[in-house]
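> Output the structure for:
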Amino acid sequence: MINTIIFDLGAVLIDWNPHYLYRNLFEDEKQMLSFLTNIATSDWNEEQDAGRSLAEGTELLVKRFPEHEANIRAFYGRWQEMLGGAFENTVAILKQLKESGKYKIYALTNWSAETFPIALERYEFLSWFDGIVVSGTEKMRKPNPEFYELLLTRYNVKAQEALFIDDNLRNVLAAEKVGIQSIHYKSSGQLKFELEQRNIL
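Coordinates of the predicted model:
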């Protein structure tokens, strides 16, 4: 019996995308994609999500790619410009689950501890969660199994009674390895259908 729902935040409930910023900084789309694929990479950003300071991460990258210094510094200097709105249809699902009173609702997110307060101020629905575990604060991140287990332990959740929702298949598979049923999020419609199929909605 599922009594706990665990949400990822970015790309599930919150529209965060570096393209929003860098389309204003690059005239050429291919150059922008090359920069984000080869320089300010997802792997580099995830080190900040795992607890490395934004300043340290920035300086390391500037040292490696001094010719791209301005664009590297913009990543966190203008980070708020990467934030879009909420995915309202998914927020509506979250609201329905919360208001049902049947489930504890948590978030497990890979997010820098330094930028997460900006999201807390911007997205009111983050206050609906019974708890949020932020990778940058804990200095560990998905798909590390200890990160999932931290949430389970902290909030006294049994893995077999939880359902995890994430857009990243890597993170979904990691959750399943620690015994948490999971949904690989692709759209709000698909999520709604899968929750209905499980008699959760």
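
> going forward, measure contacts and count neighbours with C-alpha atoms only.
Will do.

> any idea which element the closest residue to residue 182 other than its chain neighbours lies in?
Leaving aside its sequence neighbours, residue 182 sits nearest to residue 164 (Cα to Cα, 6 or more residues apart in numbering; 4.5 Å). Per DSSP states H and E, residue 164 falls inside strand 162-166.

> One more: residue 150?
helix 145-154.

> hey, where'd the strands end up in the chain?
Secondary structure of the chain (DSSP state E): strands at 4-7, 14-16, 83-86, 104-109, 131-134, 162-166, 181-184.

> so which of those comes closest to residue 154?
Nearest to residue 154 among the strands of the chain is strand 131-134 (9.4 Å), distances taken as Cα to Cα.

> Against residue 43, how distant is residue 110?
Residue 110 sits 12 Å away from residue 43, going by Cα to Cα, to the nearest Å.

> Compare the two (neighbour count), which wins?
residue 110 (28 against 11; other Cα atoms under 10 Å).

> if I look at the closest residue in space to that one that isn't next to it in sequence, how far off is residue 47?
Distances taken as Cα to Cα, 6+ apart place residue 135 nearest to residue 110, at 4.9 Å, with adjacent residues excluded. Separation of residue 135 from residue 47 (Cα to Cα): 10 Å.

> on that earlier part again, report how many residues lie close to the residue nearest to residue 182.
Going by other Cα under 10 Å, the residues that sit close to residue 164 add up to 24.

> List the contacts of it.
By Cα atoms under 8 Å, 6 or more residues apart in numbering, the contact set of residue 164 is 5, 6, 7, 8, 172, 175, 180, 181, 182, 183.

> next one: residue 32
19, 22, 23, 26.

> how does it look with 6 Å?
residue 26 (Cα atoms under 6 Å, 6 or more residues apart in numbering).

> The structure of the following sequence is requested for comparison with the preceding one:
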Amino acid sequence: MNRNIVLKLIVFDLGGTVFSKGKQAFIDLLTEQLNTNREKVVSVIDGPHALVYRRNEMSASDYWQIVRKELNVPEKLGNLEKLWFNQYAPIPGMPNLVAELRKHYKVAYLSNNTPERVSFLQQKYRFLDWFDNGVFSYEVGTVKSDGGLYKILMKKFEAITPQEILIIDDREQNLTEPHNAGFQTVLFQNPEQLINELQKRGVITVK
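Prediction:
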């Protein structure tokens, strides 16, 4: 990090960065329950209609109807949505790290998400209280891969330039656009790796 640039805002992805990889756990569980090919489950759960759902252009009931039909899911598996959402839990150490960073910087979330999942996790963990603000894809009708989602976030934090913002995400493809636009970026692997990276950049000090 350029020492002449003062960091003002740290932005976190949620699933796979602050929370566990709940979608992957759900896919593994569904693959086992259906005794089918994992790639097939991925192609349905993470298919084109998944992005439509996250843009809030498709209802939850329509999305899950497609999933059940394409994967031939038996009724005995019950509520797939609840099964999916229950796979998420905060990554140990991450809530405390976010809280520590918030003492010195503005902290935000930026997430491809759905209103149902946000509501479920908020009721369970009150995670929105960990952040100053943020953007969910369903709120603005666009996802990270569409481009421009970071510019929408910046409107919520006026007078902050891209160079003063650090984006943390566990998917490298989600960091390409912000990196090229001048944002600082970190590819998340685990809390220990992130802490080491933040220490190298002078964002946090070694205790």
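
> what TM-score comes out when they're superposed?
Here the TM-score for the pair of chains, by TM-score structural alignment, normalised by the length of the first structure, is 0.84; 197 aligned residues with a Cα RMSD of 2.7 Å.

> ok so, going back, what lines up against the residue nearest to residue 182 of the first structure once you look at the second structure?
Structural alignment (TM-score structural alignment) places residue 164 of the first structure against residue 167 in the second structure.

> what do you get for residue 39 of the first structure?
Under the alignment (TM-score structural alignment), residue 39 of the first structure maps onto residue 44.

> counterpart of residue 80 of the second structure in the first structure?
In the first structure, residue 80 of the second structure lands on residue 75 (TM-score structural alignment).

> Can you tell me the centre-most residue of the first structure?
residue 10 (3.6 Å; Cα atoms, centre = their mean).

> nearest residue to that one other than its sequence neighbours?
residue 16 (6.1 Å).

> How many residues are close by that neighbour?
Count around residue 16 of the first structure with other Cα under 10 Å applied: 19.

> That one and residue 80 touch, don't they?
No - with contacts counted by Cα atoms under 6 Å, residue 16 of the first structure stays clear of residue 80, the gap being 9.2 Å.

> What sits closest to residue 83 of the second structure if chain neighbours are left out?
Counting by Cα to Cα, 6+ apart, the residue nearest residue 83 of the second structure is residue 26, at 7.3 Å.

> ok, the aligned partner of residue 86 of the first structure in the second structure to residue 125 of the second structure distance?
Superposed on the second structure with TM-score structural alignment, residue 86 of the first structure falls opposite residue 90. As judged by Cα to Cα, residue 90 of the second structure and residue 125 of the second structure stand 8 Å apart.

> The two: who's more crowded?
residue 90 (18 against 13).

> And the more buried one, how far from residue 110 of the second structure?
Taken as Cα to Cα, the span from residue 90 of the second structure to residue 110 of the second structure is 16 Å.

> quick one: what's aligned to residue 18 of the second structure in the first structure?
Matched by TM-score structural alignment, residue 18 of the second structure corresponds to residue 13 in the first structure.

> most remote residue from the first structure's center?
Most remote from the centre of the first structure, using Cα atoms, centre = their mean: residue 67, at 29.9 Å.

> rewinding a little: where's the helix holding residue 150 of the first structure relative to the chain centroid, distance-wise?
Between the centre of helix 145-154 of the first structure and the centre of its chain there are 16 Å (Cα atoms, centre = their mean, to the nearest Å).

> what span of the second structure lines up against that helix?
Counting by TM-score structural alignment, helix 145-154 of the first structure corresponds to 147-156 in the second structure.

> picking up where we left off before, what about the residue nearest to residue 83 of the second structure, distance to residue 84 of the second structure?
5 Å.

> So between the two, which is more surrounded?
residue 26 (21 against 18).

> list the contacts for residue 90 of the first structure?
Under the criterion of Cα under 6 Å, 6+ apart, the neighbours of residue 90 of the first structure are 13, 188.

> Does residue 12 of the second structure touch residue 166 like I think?
No - counting by Cα under 6 Å, residue 12 of the second structure does not reach residue 166; the two are 8.6 Å apart.

> for the first structure, what spans make up the helices?
For the first structure, helices defined by DSSP state H occupy the ranges 19-22, 29-38, 42-49, 54-64, 69-77, 88-100, 116-122, 135-138, 145-154, 169-177, 188-197.

> So which other helices or strands are in contact with the fourth one?
Put plainly, it is helix 54-64 of the first structure. Using 3 or more Cα pairs under 6 Å, 6 or more residues apart in numbering; DSSP states H and E as the contact test, no helix or strand touches helix 54-64 of the first structure.

> Also compute the angle for it relative to helix 42-49, please.
150 degrees (axes from the mean of the first three to the mean of the last three Cα atoms, to 10 degrees).

> next one: the longest one
Angle between the axes of helix 88-100 of the first structure and helix 42-49 is 40 degrees (criterion: the same axes, to 10 degrees).

> ok, now the second one?
Here the directions of helix 29-38 of the first structure and helix 42-49 differ by 50 degrees (the same axes, to 10 degrees).

> measure residue 154 of the second structure to residue 148 of the second structure for me?
10 Å.

> Which one's more surrounded, these two?
residue 154 (17 against 13).

> Tell me which residues touch the more buried one, please.
By Cα under 6 Å, 6+ apart, residue 154 of the second structure has no neighbours at all.

> Any figure for the gap between it and residue 114 of the second structure?
In terms of Cα to Cα, residue 154 of the second structure sits 21 Å off from residue 114 of the second structure.

> Equivalent analysis for residue 19 of the second structure, please.
15 Å.

> do residue 173 of the second structure as well
Counting by Cα to Cα, the gap from residue 173 of the second structure to residue 114 of the second structure is 20 Å.
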